[in-house]
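[1] Below are the sequence and a predicted model; questions follow.
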Amino acid sequence: MIITNVNLVLPNEVVKGSVEVIDGEIRSMSNTLSQLPQAIDGNDGFLMPGLIELHTDNLEKYFAPRPKVDWPPLSAMKAHDTQLIGAGITTVLNALALGDHRGKLRHEILDQQINTVVQSQKNGTNRVDHCLHLRCEVPHNTTVEIFERYINTPGVQLVSLMDHAPGQRQFVNIEKYRTYYQGKYGYNDAQMAEFESQQREYSERWSAPNREEICGQCRSRNIPMASHDDATQAHAEESKDLGMVIAEFPTTMEAAKASRDLGLHVLMGAPNVIRGGSHSGNIAAHELATAGALDILSSDYYPVSLLDAIFTLAHDPRNKLTLADAVKLATFNPAQSLQLHDRGVIEEGKRADLLLTHYQHGQAYIDSVWREGKKVF
């Protein structure tokens, strides 16, 4: 397969030319246009590596599309997979919550989601390469037990540690915490006060021992780990000491810069880029990009935001990111953070996970997606 008349988004530049794919790998590239009649004409679009998503909780929306409504697992998986490939994502880590205090539903469908991801990958029915990201809510008495149930599951590529207790990390601002949970669950003031008190108690009792235990088990298995919502330099130093390689959604410039100085890859949400800031009132992703403290983008809860955020950052005069730089935030950098060295870049010998898109009227419109040289969209 030859794709020609495209703007090849390479690691450090964009070059007009062609790419040749053989047996699912990129065999060669050229800065000239192919004259072969069988070559695919990219119509002057941008050809970039398929996007790599490290943290999306989008899957559970399909398993439970409405309260008290569960959906057939393989049908839910198919819909999720279709949305991701339509967003240009060719590798995804489905982030599933363990020990989450925010409702029983996630626990009830957890087995089903994990089994479905594993089975659909085994069946070969997915168009995206689906892996697992275990999100461990550390201030909970069941977290380690649930973690140990799933840690040896095929496809686990990342483990993150979270503490959503009031006054901690994402919710240092207590008013933001109350606004979020009262809006989410409809708590009145008395119910909210009881919930808040309970979460503080859980955090004080379980966060530290659970964090140490889970990190120790991940290190022994050589499974990459991510911190979550670090807010201070002390948080970043703790994450480094525990063996983290990614700092997910740091809430302050202090934490982001400290994480980066310590060698962690700083991950921020693409929705934060599109919306111009954090819905929790924390640091804006574009501020980190301007400061040179942003390494990875994640679509988080909105898959299409990943590609849109790339172009948004590349066109933002407040930072110095070129399109090649911005593309690496969702391709090369996430691949490197997980040591997935076979993908994430248009380079000879790498997997032909490719995305062809045109940028028109301020939006990126996807034309085609290939995974390992096979057209899947």
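    That came through, no problem. Numbers count the residues shown, from 1 in each chain.

[2] all contacts plus neighbour counts: C-alpha atoms, from now on.
    Will do.

[3] wait, doesn't Ile3 sit right on Leu36?
    No - the pair formed by Ile3 and Leu36 falls short of the contact definition of CA atoms under 8 Å, at 10.3 Å.

[4] So those two - more neighbours on which side?
    More neighbours surround Ile3 than the other of Ile3 and Leu36, with 21 against 9 (other CA atoms under 10 Å).

[5] did I read that right, that one in a strand?
    Yes - counting by DSSP: H, G, I helix; E, B strand; the rest coil, Ile3 falls inside a strand.

[6] take the one below as the second:
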Amino acid sequence: MSEPTEPLVVSGGTVVAPDGALDRGRVVVEGDRIAAVESADDRTATDDRTAGPGERRRIDAAGRVVLPGLVDLHGDEVERYRFPRSGERVDAATALATADRLALAAGVTTKFDAIAFEDAPEKNRSIEGATELLEAVADGVDLVADHRVHARCEVTDPASVAAVGDLADRPAVDIVSLMAHAPGRGQFEDAEAFASRYADGRGAAADEAARAGRERSGVPEATVRERVAGLAADLGEEDVLVASHDDADPAAVDHAVGHGVDLCEYPVSLAAAERATDRGAATAMGAPNLVRGGSLWGNLDARAAIDAGVVDLLCSDYRPQALLASVFVDTGEPLARRVARVTSEPARVAGLGDRGRLEPGARADLVVVDPDPTPTVTRAVVAGREVYRCGP
């Protein structure tokens, strides 16, 4: 990890600025901020050719693409690093450090770790374990990227509702998503689908999931909506971004947005996504959905939602590498728009106005990407420090 004691110049590559891509562009970093973004034809006093030896740090980005550091509002892979195999549990700090390094390799410099606050043995989840992960994020020991907490609340579970309600004033918690995973709701069309998908088809775990499905199905719709309204109001008072999750019914979107939800993540139907957009809420889809070319379970196709103009941002969901790969999926849009969907737009929605853009004054988070044959991060800079290097 290099210290930002001298200016850093990243030059020679395609620099993706907010207004478009600059061929053979250059980014100049001073301290933890971007000082200049220039095209090949716009040389100023910051020209690195005039600097003497040792006066500047340099990264040669020739043949590569320079992007703002990616901002991921929902990535839950840290839970899998905590339990690499059933029965093996890694301590929270180690799991988070693993997630941190792999996030940088995937181009993510601001990470909202999605942590489920629910007691669900079939998913290796517990409120106690979630709290340990939250504390590890808050401590920030041995972390390089900027980590924050995206707390996931299962509103059919009173214990989850109570636990998340107590998190409202925790500084590390920036996002809370409200979800009702139950048979007949959202992506789970029936009890069989819930048991199979929620436990990933694992024998005994599937039996536990089936039991959970029966319990959750018994929670009345009125109770679910009452809990959503109460949590959204309480969390909103603490400036926590509140998201709804897996909405299929436009009426559910109306209810959520009407009570303070500002982000609709992973809508199951186009009608739900369109309603969120009409109501002024941001809409997030999964990057794996776009990269794969469709939903894993036959839900709303991310490309179709983009074509309909109802996707503001993408999240890595469960596959960090997909966020970077999504930038290079040709959606018929300019490169700068595709980049914005994983940088400036999630930063804006999360209230982080200091990052996600390559422009003077912005926080100096950026990545250098070799686009062929597979988009690969070769350099990563966080707050002006070069923190990751792969290859020559």
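    Received the coordinates, thanks. Because the structure is predicted, anything quoted here is derived from the model rather than measured.

[7] TM-score, when you put one on top of the other?
    Scored by TM-score structural alignment, normalised by the length of structure 1, the superposition of the two chains gives a TM-score of 0.91; 368 aligned residues with a CA RMSD of 2.1 Å.

[8] What is the burial count for the closest residue to Ile127 of structure 2 other than its chain neighbours?
    What sits nearest to Ile127 of structure 2 in space, not counting adjacent residues and going by CA to CA, 6 or more residues apart in numbering, is Phe117, at 4.8 Å. Applying other CA under 10 Å, we find 24 residues neighbouring Phe117 of structure 2.

[9] which other helices and strands contact the biggest helix by length in structure 2?
    What stands out as the longest helix in structure 2, according to DSSP state H, is helix 221-237. Here helix 221-237 of structure 2 touches helix 158-165, strand 241-245, helix 250-258, going by 3 or more CA pairs under 8 Å, 6 or more residues apart in numbering; DSSP states H and E.

[10] most tightly surrounded among those?
    strand 241-245 (a mean of 25; mean count of other CA atoms under 10 Å).

[11] what lines up against Pro67 of structure 1 once you look at structure 2?
    Pro67 of structure 1 maps onto Ser86 in structure 2, with residues paired by TM-score structural alignment.

[12] I'd like to know how far that match sits from Ser126 of structure 2.
    Using CA to CA, to the nearest Å, we find Ser86 of structure 2 at a distance of 14 Å from Ser126 of structure 2.

[13] do Asp146 of structure 2 as well
    Here Asp146 of structure 2 is placed at a distance of 25 Å from Ser126 of structure 2 (CA to CA).

[14] and if you look at Glu274 of structure 2?
    Taken as CA to CA, the span from Glu274 of structure 2 to Ser126 of structure 2 is 34 Å.

[15] Neighbour count for the two, which is higher?
    Counted by other CA under 10 Å, Glu274 of structure 2 and Ser126 do not tie: Glu274 has more neighbours, with 21 against 17.

[16] Trace that one over to structure 1, please.
    Using TM-score structural alignment, Glu274 of structure 2 pairs with Lys257 in structure 1.

[17] Leaving out chain neighbours, which residue sits closest to that match?
    Nearest one to Lys257 of structure 1, counting by CA to CA, 6+ apart, is Ala293 at 6.0 Å.

[18] can you pull the contacts of that neighbour?
    Applying CA atoms under 8 Å, 6 or more residues apart in numbering to Ala293 of structure 1 gives the contacts Ala256, Lys257, Arg260, Val266.

[19] Export the residues you listed to TSV and append columns for secondary structure and distance to Glu175 of structure 1.
    Formatted as TSV, those follow (DSSP: H, G, I helix; E, B strand; the rest coil; distance: CA to CA, whole Å):
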residue	secondary structure	distance to Glu175 of structure 1
Ala256	helix	23
Lys257	helix	26
Arg260	helix	29
Val266	strand	26
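
[20] for those residues, which one is nearest Leu297 of structure 1?
    When the contacts of Ala293 of structure 1 are compared for distance to Leu297 of structure 1 (CA to CA), Val266 wins out at 8.7 Å.

[21] Confirm for me that that closest one is in contact with Glu248.
    Yes - using CA under 8 Å, Val266 of structure 1 is in contact with Glu248, at 6.2 Å.

[22] what do we get in structure 2 for Ile246 of structure 1?
    Per TM-score structural alignment, Ile246 of structure 1 is aligned with Leu263.

[23] if we can go back for a sec, just give the number of residues close to the match of Pro67 of structure 1.
    By other CA under 10 Å, neighbour count at Ser86 of structure 2 equals 10.
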